[in-house]
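K.L.:
A predicted structure for the sequence below; I have some questions about it.
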Amino acid sequence: MGFVQRAWIDGAVREFPIPAGGTNFIPYPHIEVPIMIVLALLVATIRTIYREEFDEL
């Protein structure tokens, strides 16, 4: 989701910078995960409702 705001380290212990434009999707990263969970549950609920309606046809 969001990028860590520091250099990453790979297996050879070489540092490389964050890609250009690597910013958080939402400015508040502690809110980002609950929003994704709520959106996933909402989509799953809507799909279930519509699937039941189409089964009746």
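P.N.:
Structure's in. What do you need? Numbers count the residues shown, from 1 in each chain.

K.L.:
from here on, contacts and neighbour counts on C-alpha atoms
P.N.:
OK.

K.L.:
can you give me the strands for this protein?
P.N.:
Applying DSSP state E to the chain gives strands spanning 8-9, 15-16.

K.L.:
structure B:
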Amino acid sequence: MTINGTDEALAALKDGRFAATVSNSAKDTGELAVTNTISLLRKEKVEKIAPPHRPA
């Protein structure tokens, strides 16, 4: 896994060394929170945020 999808990380995703990338941007997180809040107030569906996977 990588954070913020650097060029090296995206290459690793393509060749199978990494399985995922995540965004860690305060701007993106805040924008998503506001967008989801407005959607919920309008009684629209929003995607659930999955809890982190924790290996057994």
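P.N.:
Received, thanks. Computed from a prediction, not measured in an experiment: that's the story for all the values here.

K.L.:
Give me the TM-score for this pair.
P.N.:
Scored against TM-score structural alignment, normalised by the length of structure 2, the superposed chains reach a TM-score of 0.36; 30 aligned residues with a CA RMSD of 3.1 Å.

K.L.:
nearest to residue 33 of structure 1, of the strands of structure 1?
P.N.:
strand 8-9 (21.3 Å; CA to CA).

K.L.:
what helices or strands is the closest one leaning on?
P.N.:
In terms of contacts (3 or more CA pairs under 8 Å, 6 or more residues apart in numbering; DSSP states H and E), strand 8-9 of structure 1 is packed against strand 15-16.

K.L.:
Out of the strands of structure 1, the one nearest residue 47 of structure 1 is which?
P.N.:
strand 8-9 (38.4 Å).

K.L.:
Would you mind confirming that residue 3 of structure 2 is in contact with residue 22?
P.N.:
Yes - the pair residue 3 of structure 2 / residue 22 is scored as a contact, 4.9 Å apart, by CA atoms under 8 Å.

K.L.:
and residue 34 of structure 1, which of the strands of structure 1 is closest to it?
P.N.:
Of the strands of structure 1, nearest to residue 34 of structure 1 by CA to CA is strand 8-9, at 25.1 Å.
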